[in-house]
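Novice: Predicted model follows, preceded by the sequence.
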Amino acid sequence: MTDLRKPPAVLRTTRHRLPLLKLSRPQQWHKGAMLFAAPAAAGVIDQPTALLRATVAAIAFTLLSIGIYAFNDVRDAPDDRRHPRKQYRPVAAGLISPPVALIWGGAAAVAGLATAASVGLPTLGLGIAYLVTQLLYVYGLKHVAVVDVVVVALGFVLRAAAGATAARVPVSNWFLLVSLFGALFLVAGKRRAEWAAADARSRPVLAAYSSAWLDQLTTVALLGTSLSYGLWAFQYLGHDVFRELLAVSFLPFLTGLLRYGLLVSSGRGELPEHEIFRDRVLLVAGLSWALLVGAGLYLA
């Protein structure tokens, strides 16, 4: 019988020039863009001080995420070795030993908290909350149905809130709701794709879900995201001609949500960051939305 606690011999021969970089998952660093969402929505991202503080906060949360990825890969190494794609992660493949990965993750987490502290105690507090909730996720909550989805979505909300505290801008309730429901929508799509691919080998919690419930969650999240965004965007109607473009931006925003929902229903969505650039309709909708929002906020 194969011992899944140890990397197979075939994987031990796998080479990667920068295994610590791979362990840090640079393909996920784009999530740091969430730290710029609040100052951008507040219309201050073009101010050097706000941009700098948001950038420092983004670096802090990227470092915290690197720490979480390292801890997660050590914890999940036995399950990852049974997965066709995740078996090539450095710890699962035997490229990095668990102690080295834990030291790397711990150093990244400490550096992240120190960086967050440099932009203020509120941002540090959110950084600590992010680190604690994600560690709880890695070491247990990821196996609790429903809770696992909420915790992942909460991570995006904490990022968005940290961007606001770092840039020292107020954040509306509607903005936080868009962040929450939008994150739930992406997570629901990811879980739906994993469930359809019978990916329970590396994510046992999927066995607790049904396709009907995941479809229901996707629908609820889509509705919550669209309504929250609409209420945020339409509140500016009547202020001036450019701010009315925010209301118009609702159309490409909704188109993108519906298009992504269609992709999820067809079995795609496990890698949301890839689908956005692979699908032309999603890409055009996203660019149109960004142009309208940018013009509405910064040409007024």
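Specialist: Perfect, thanks for sending it.
Novice: contacts and neighbour counts: CA atoms only from here.
Specialist: Noted.
Novice: ok, Y236 - contacts?
Specialist: Contact analysis of Y236 by CA atoms under 8 Å, 6 or more residues apart in numbering lists R243, E244, L246, A247.
Novice: ranking those by neighbours, who comes first?
Specialist: L246 (27 neighbours; other CA atoms under 10 Å).
Novice: who touches that one in this structure?
Specialist: A233, F234, Y236, L292, V293, G296, L297.
Novice: between the contacts of Y236, which is nearest G125?
Specialist: L246 (31.9 Å; CA to CA).
Novice: residue ranges of the helices in the chain, please?
Specialist: Along the chain, counting by DSSP state H, helices occupy 9-12, 19-23, 37-41, 48-80, 98-117, 121-138, 147-167, 173-196, 211-234, 244-248, 250-265, 272-278, 280-298.
Novice: I'd like those as JSON lines, with distance to Q87 appended.
Specialist: Below are the helices of the chain laid out as JSON lines (distance: least, CA to CA, whole Å):
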{"stretch": "helix 9-12", "distance to Q87": "8"}
{"stretch": "helix 19-23", "distance to Q87": "12"}
{"stretch": "helix 37-41", "distance to Q87": "34"}
{"stretch": "helix 48-80", "distance to Q87": "5"}
{"stretch": "helix 98-117", "distance to Q87": "15"}
{"stretch": "helix 121-138", "distance to Q87": "18"}
{"stretch": "helix 147-167", "distance to Q87": "22"}
{"stretch": "helix 173-196", "distance to Q87": "16"}
{"stretch": "helix 211-234", "distance to Q87": "26"}
{"stretch": "helix 244-248", "distance to Q87": "44"}
{"stretch": "helix 250-265", "distance to Q87": "24"}
{"stretch": "helix 272-278", "distance to Q87": "20"}
{"stretch": "helix 280-298", "distance to Q87": "30"}
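Novice: here comes the other one, which I'd like you to weigh against the first:
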Amino acid sequence: MTTTAIPVGGGLVTALRVRQWVKNLLVVAPLLPAADILTADALVGVGCAFVMFCLLSSGVYLVNDVRDVEVDRAHPVKRFRPIASGAVAPSTAVALAAALIVGGLLLASLRSLDLVLVGATYIVIQLAYCLWLKREPVLELGAVASGFLLRALAGAIGSGIPPSAWFLLAAGFGSLFVAAGKRYAEAMRGDRDGAVVREVVRSYSLSYLRFVWTAAAALVMATYALWAFQVQVDRDSMWGMVSIVPFVLALLRYAVNVDAGHGEEPEEIILHDRMLLVLGGLWAATLVAATFS
């Protein structure tokens, strides 16, 4: 295959997976029940955490795509990725990845050492995933899930708002739910269509993955409810408890897509399911109402 490097242009932009930056909005979640005490400094901190994760995650995606270039070329969809298709040279991708990772950590250093530690932890885990953990059943699920949890933690640290233990648990189990849904979709593709899937995915049965994401869904609903009750007590507002309704409905709506085998690209579900977006908006509105009522 002929490899043509495109220093600037559509190939590199696509390789950065900008559409997946929607996941980084999770850094905003810790602010929702604290809207009445937000300061300009807190917003700047969250913005810093968001940009940091955009840079770091894009750097990791580039490293992962270079590492998996041969496997991606055999994938019905991933073979069109810029590195796998030859639109971007691996050497260009690695150089850009290094620049993005260094830039993200330098940006975090302008905010706090704790934010740098969160970013560095994310990089260590994700690079370990690219090089080794992705071939280890269960451990690779934990590595994928950790990325979402660290985003929520970064939002709390960047804003200076102490995170609730229940919120972090809900974020953690929610992350596992999304990660298991991704693997379930990939396993279904292999089982239903006979597509070539990675060895680690073949090590899971569909029933096992269904068990994992079902258990994770139950735990995230339970821990979120405990967090919402805490918000209700702290704010003396019934809206904390009301927020459980759109949250659970949104989770169940997302689960419909997972069960159908469409969970391999979570950002596509979020961006294209209008009812899910409506439920997400209602959830955010109830938390803001809990703050100001």
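Specialist: Good, I have the coordinates. Bear in mind the structure is a predicted one, so any value in this text is a computation, not a measurement.
Novice: Checking the contacts of L246 of structure 1 against structure 2: which ones persist?
Specialist: Compared against structure 2 with both residues aligned by TM-score structural alignment, their matches' CA atoms under 8 Å, these retain A233, F234, Y236, L292, V293, G296.
Novice: distance between the ends of stretch 230-239 of structure 2?
Specialist: 11 Å (CA to CA, to the nearest Å).
Novice: how much space between W174 of structure 1 and G182 of structure 1?
Specialist: Going from W174 of structure 1 to G182 of structure 1 by CA to CA gives 12 Å.
Novice: Have a look at the two and say which one is more surrounded.
Specialist: Neighbour count, other CA under 10 Å: between W174 of structure 1 and G182, G182 has more, with 24 against 17.
Novice: isn't that one right next to L222, touching?
Specialist: Yes - with contact defined as CA atoms under 8 Å, G182 of structure 1 reaches L222; the gap is 7.3 Å.
Novice: Need the counterpart of K190 of structure 1 in structure 2.
Specialist: Under the alignment defined by TM-score structural alignment, K190 of structure 1 is paired with K182 of structure 2.
Novice: how about the residue nearest to that match when sequence neighbours are not counted, what does it touch?
Specialist: Spatial nearest neighbour of K182 of structure 2, excluding adjacent residues (CA to CA, 6 or more residues apart in numbering): E264 at 4.0 Å. Taking CA under 8 Å, 6+ apart, we find E264 of structure 2 in contact with G181, K182, R183, Y184, A185, E186.
Novice: How much space separates the first one from H272 of structure 2?
Specialist: G181 of structure 2 sits 17 Å away from H272 of structure 2, taking CA to CA as the criterion.
Novice: of those two, who's got more company?
Specialist: Shown here are G181 of structure 2 and H272; by other CA under 10 Å, G181 has more neighbours (28 against 10).
Novice: Give me the neighbour count for V77 of structure 2.
Specialist: Count around V77 of structure 2 with other CA under 10 Å applied: 9.
Novice: residue in structure 1 matching it?
Specialist: Checking TM-score structural alignment: V77 of structure 2 goes with R85.
Novice: dump the residue contacts of that match.
Specialist: So R85 of structure 1 contacts nothing (CA under 8 Å, 6+ apart).
Novice: what's the distance between it and V150 of structure 1?
Specialist: 25 Å.
Novice: Aligned to A170 of structure 2, what sits in structure 1?
Specialist: Under the alignment defined by TM-score structural alignment, A170 of structure 2 corresponds to V178 in structure 1.
Novice: With L115 of structure 2 instead?
Specialist: Checking TM-score structural alignment: L115 of structure 2 goes with T123.
Novice: go on, R67 of structure 2?
Specialist: Using TM-score structural alignment, R67 of structure 2 sits opposite R75 in structure 1.
Novice: mind listing what that match touches?
Specialist: By CA under 8 Å, 6+ apart, the residues touching R75 of structure 1 are V138, Y139.
Novice: Ok, A162 of structure 1 next?
Specialist: L35, A57, P122, T123, L126, G127.
Novice: likewise F80 of structure 2?
Specialist: By CA under 8 Å, 6+ apart, the neighbours of F80 of structure 2 are R73.
Novice: Kindly recompute the last result at 7 Å.
Specialist: Counting by CA atoms under 7 Å, 6 or more residues apart in numbering, F80 of structure 2 touches no other residue.
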